[in-house]
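Peer 1: structure for this input, please:
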Amino acid sequence: MTFQGDGPLDTGGVSGGGGGGGGRIAIGGGVGLVVTVVALLFGINPGDILGEDGGSSTGSGAGASAGNSAIDDQIHSCTIAKANTDTICRIVATTNSLNKVWPTMLSRYTPPETKIFTGSVQTQGCGVASSAVGPFYCPEDRTAYFDPSFFDELHDKLGGSNGPLAQEYVVAHEFGHHVQNLMGTMSKAQSLGSQGPTSGSVRLELQADCYAGVWAEHADKGPNAMLKTLTQDQISEVIQTAKAIGDDTLSGNNDSEGWTHGSAAQRVRWFTNGYRGGDPRDCGTFDTDQL
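Peer 2: Next up, the predicted model:
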């Protein structure tokens, strides 16, 4: 358990979406995680890169509507207590916590939209995305997208943790991209390229990890904190997940020229930087080559 208390969650800005009936596409060794960065930086339709049929994978008609309605019903039934046992409610509760923490550090913070989908989803600016891309943030529509099945893939196939805080770290990472969008960091990243050990995409991803750590440091503090006091075991679960989605772990080699997210060690280091200091100014991945 990570969340404390009970009562309803704020579900404003969180909705169901996606085709549902389009089916879930396996992550396949982390290829989808690379697609996330490509779409993030250049607005390319993820389906084009993965070779998917964007028209057929979005779902349509009564089946898609029923799928969206079921997710919406579950979202609106969420309480703080349910967030400790239900993945969709955990995503909602984490957005609530993030939207409490970030305004205290960024005066111009405005919450992103959050879309929870199954199978595939049509974004408003980043094309069609299936479950294969993993969680992602689309800067064009300022929306973070999550298929809850990703967490099973992360644990069962990629070796990440299925602990609650590890899942919350994934949500916080995508909100970190929203913070970058608000601060204009994404346009800076575009000029530094999408691949390589010091590329703009690697710097973006490591900074988002650091921002997730900043959130974690603050999320259990103060009288209105939504999280119970975090334990070292929970932080270790986050580190396990960060290691599992490092470029060297996913590819099985140390060829850094194709990196888009950073190595396992780098992802752990930058999350830890944010968590230890709790200050976004400690997340200067664009100010150093010592990533």
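
Peer 1: only C-alpha atoms from now on, for both contacts and neighbour counts.
Peer 2: Will do.

Peer 1: after whichever strand or helix holds residue 90 comes which helix or strand?
Peer 2: Element membership for residue 90 (DSSP states H and E) is helix 87-101. For helix 87-101, the following helix or strand on the C-terminal side (DSSP H and E) is strand 113-117.

Peer 1: buried residues, stretch 10-21. List them.
Peer 2: Buried residues in stretch 10-21, counted by 16 or more other CA atoms under 10 Å: 10-11, 14-21.

Peer 1: I should have written stretch 95-109 there, sorry.
Peer 2: Residues 95-102 are the ones in stretch 95-109 that count as buried (16+ other CA under 10 Å).

Peer 1: repeat that for stretch 138-149.
Peer 2: By neighbour count on 16+ other CA under 10 Å, the buried set for stretch 138-149 is 138-139, 142-149.

Peer 1: please give me the structure for this one as well, since I'd like to look at both together:
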Amino acid sequence: MRLEGERESGNVEDRRGAGGFSRGGIVPIGGGLGGLAILLIALFLGVDPRVLLPGDEPAPQTQQVDRRAPPGSAPGQQQGGGTEDPARRFVAQILGSTEDVWKDVFRQAGRQYRDPTLVLYSGMTQSGCGTAQAQVGPFYCPLDQKLYIDLGFFREMQERLGAPGDFARAYVIAHEVGHHVQNQLGTLQRVDELRQRVDRADSNALSVRVELQADCYAGVWAARANAERNILEQGDIEQGMNAASAVGDDRLQRRSQGYAVPESFTHGSSAQRVNWFRRGLQSGDPRQCDTFGAQSL
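Peer 2: Just a heads-up that it's a prediction; the model follows:
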């Protein structure tokens, strides 16, 4: 990716080294699936990662956390990395790019886009949706409107998921920002209300449509950012498509248990994820991301 000269967002909250801790390796979580499988399936989660854990309930929606910056810091101030921290700079540049794109999209629609905050942490931290742990991968919490990422996950993507490259990492961030867009548009709230009135299979089907729409929104960001700033290089799109395919429910389930159970999908198949990401990338139009009105995914 061409990011030289791209601005860094000031909405990065760096909690690395501010009280979190790292666990040694990936540990099993829940019953039936190992920790690695949970981590992979939880990639690009919409709300609370614990909805994927068998027998566990999501964090109470009323739970609150102290959202003040750590002592001696200002909003967006680094806590873990130094001024020459390339990983943090990359994250801040991608977040800044998504801010520019979605502010423009919302402005054209006569609305105002409110920037999310991206929290970097190591091992474990607190979110408005409960405890954030590295094992469950990046996720977005609608209660505090923050994205949570342990940067070690990008290493897991490359080494265990076979999804290397800057654009694959940018896709992760853009997908989570897509959930923030859904939150501002009221999509997450409406889906949450529907999920409380249907059975598990229908609830899973709704979750798939939420996730595929966020994939499409990630593609919209990439298309618009590239049209405006020419940020994509040869091979970047292939990296994004590879990342979308790598986290399809069918592929992850076959990897963890040897077979796929379509009715249990919560994020969509590899083909579906690639298809909706491509749709956003080719159109650059968020109106093309209506997964809820689509007859076929």
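
Peer 1: can you pull the TM-score for these?
Peer 2: For this chain pair, the superposition-based TM-score is 0.79 by TM-score structural alignment, normalised by the length of the first structure; 263 aligned residues with a CA RMSD of 3.4 Å.

Peer 1: next, count neighbours for the nearest residue to residue 124 of the second structure once chain neighbours are set aside.
Peer 2: Closest residue in space to residue 124 of the second structure, ignoring its immediate chain neighbours: residue 133 at 4.5 Å, by CA to CA, 6 or more residues apart in numbering. Other residues near residue 133 of the second structure come to 24 when the count uses other CA atoms under 10 Å.

Peer 1: against residue 23 of the first structure, how distant is the counterpart of residue 133 of the second structure in the first structure?
Peer 2: Using TM-score structural alignment, the partner of residue 133 of the second structure in the first structure is residue 130. According to CA to CA, to the nearest Å, residue 130 of the first structure stands 9 Å off from residue 23 of the first structure.

Peer 1: can you tell me the closest non-neighbouring residue to residue 160 of the first structure?
Peer 2: Counting by CA to CA, 6+ apart, residue 241 is the residue found nearest to residue 160 of the first structure once chain neighbours are left out, at 4.1 Å.

Peer 1: pull the contacting residues for the counterpart of the one you found in the second structure.
Peer 2: Counting by TM-score structural alignment, residue 241 of the first structure corresponds to residue 243 in the second structure. Residue 243 of the second structure makes contacts with 163-164, 168, 171, as judged by CA atoms under 8 Å, 6 or more residues apart in numbering.

Peer 1: could you see which of those carry over to the first structure?
Peer 2: Retained in the first structure: 163, 168, out of the contacts of residue 243 of the second structure (criterion both residues aligned by TM-score structural alignment, their matches' CA atoms under 8 Å).

Peer 1: ok, so of the contacts of residue 243 of the second structure, who is nearest residue 188 of the second structure?
Peer 2: residue 171 (20.0 Å; CA to CA).

Peer 1: just the helices in the first structure please.
Peer 2: 31-42, 46-50, 54-57, 61-76, 87-101, 149-156, 164-183, 185-190, 200-219, 232-244, 247-251, 264-277 (DSSP state H).

Peer 1: among these, which is the most enclosed?
Peer 2: Ranked by mean neighbour count under mean count of other CA atoms under 10 Å, those are led by helix 200-219, which reaches a mean of 28.

Peer 1: with the second structure overlaid, how far apart is that helix on average?
Peer 2: Here the mean offset of helix 200-219 of the first structure against the second structure after fitting is 0.5 Å, by mean CA distance after the TM-score superposition for the first structure.

Peer 1: that helix maps to which residues in the second structure?
Peer 2: Under TM-score structural alignment, the match for helix 200-219 of the first structure is residues 206-225.

Peer 1: run the chain-centre distance for that stretch.
Peer 2: Counting by CA atoms, centre = their mean, to the nearest Å, stretch 206-225 of the second structure is centred 10 Å from the centre of its parent chain.

Peer 1: thought residue 37 of the second structure was touching residue 256?
Peer 2: Yes. Taking CA atoms under 8 Å as the definition, residue 37 of the second structure is a contact partner of residue 256 at 5.8 Å.

Peer 1: contacts only, for the aligned residue in the first structure for residue 88 of the second structure.
Peer 2: In the first structure, residue 88 of the second structure lines up with residue 88, judged by TM-score structural alignment. Contacts here follow CA under 8 Å, 6+ apart; on that basis residue 88 of the first structure touches 74-75, 116, 148.

Peer 1: if you skip the residues just before and after it, what's nearest to the residue sitting nearest the centre point of the first structure?
Peer 2: The centroid of the first structure falls nearest to residue 174 when counting by CA atoms, centre = their mean (3.3 Å). Closest residue to residue 174 of the first structure apart from its sequence neighbours, by CA to CA, 6+ apart: residue 137 at 5.8 Å.

Peer 1: burial check on the one you found, number of neighbours?
Peer 2: Per other CA under 10 Å, the neighbour tally for residue 137 of the first structure reads 29.

Peer 1: my guess is it contacts residue 173, does it?
Peer 2: No. Between residue 137 of the first structure and residue 173 there is no contact under CA under 8 Å: 9.4 Å.

Peer 1: check the gap between the corresponding residue of the first structure for residue 287 of the second structure and residue 61 of the first structure for me.
Peer 2: Aligned counterpart of residue 287 of the second structure in the first structure: residue 281 (TM-score structural alignment). Separation of residue 281 of the first structure from residue 61 of the first structure (CA to CA): 47 Å.

Peer 1: quickly note the distance from the match of residue 88 of the second structure to residue 122 of the first structure.
Peer 2: From residue 88 of the first structure over to residue 122 of the first structure the distance is 19 Å, taken as CA to CA.

Peer 1: and residue 266 of the first structure, by the same measure?
Peer 2: As defined by CA to CA, residue 266 of the first structure lies at a distance of 32 Å from residue 122 of the first structure.

Peer 1: ok, now residue 93 of the first structure?
Peer 2: Distance, residue 93 of the first structure to residue 122 of the first structure, using CA to CA: 24 Å.

Peer 1: same question for residue 185 of the first structure.
Peer 2: According to CA to CA, residue 185 of the first structure stands 25 Å off from residue 122 of the first structure.

Peer 1: for residue 276 of the second structure, which non-adjacent residue is spatially closest?
Peer 2: Nearest residue to residue 276 of the second structure, sequence neighbours excluded (CA to CA, 6+ apart): residue 216, at 4.8 Å.
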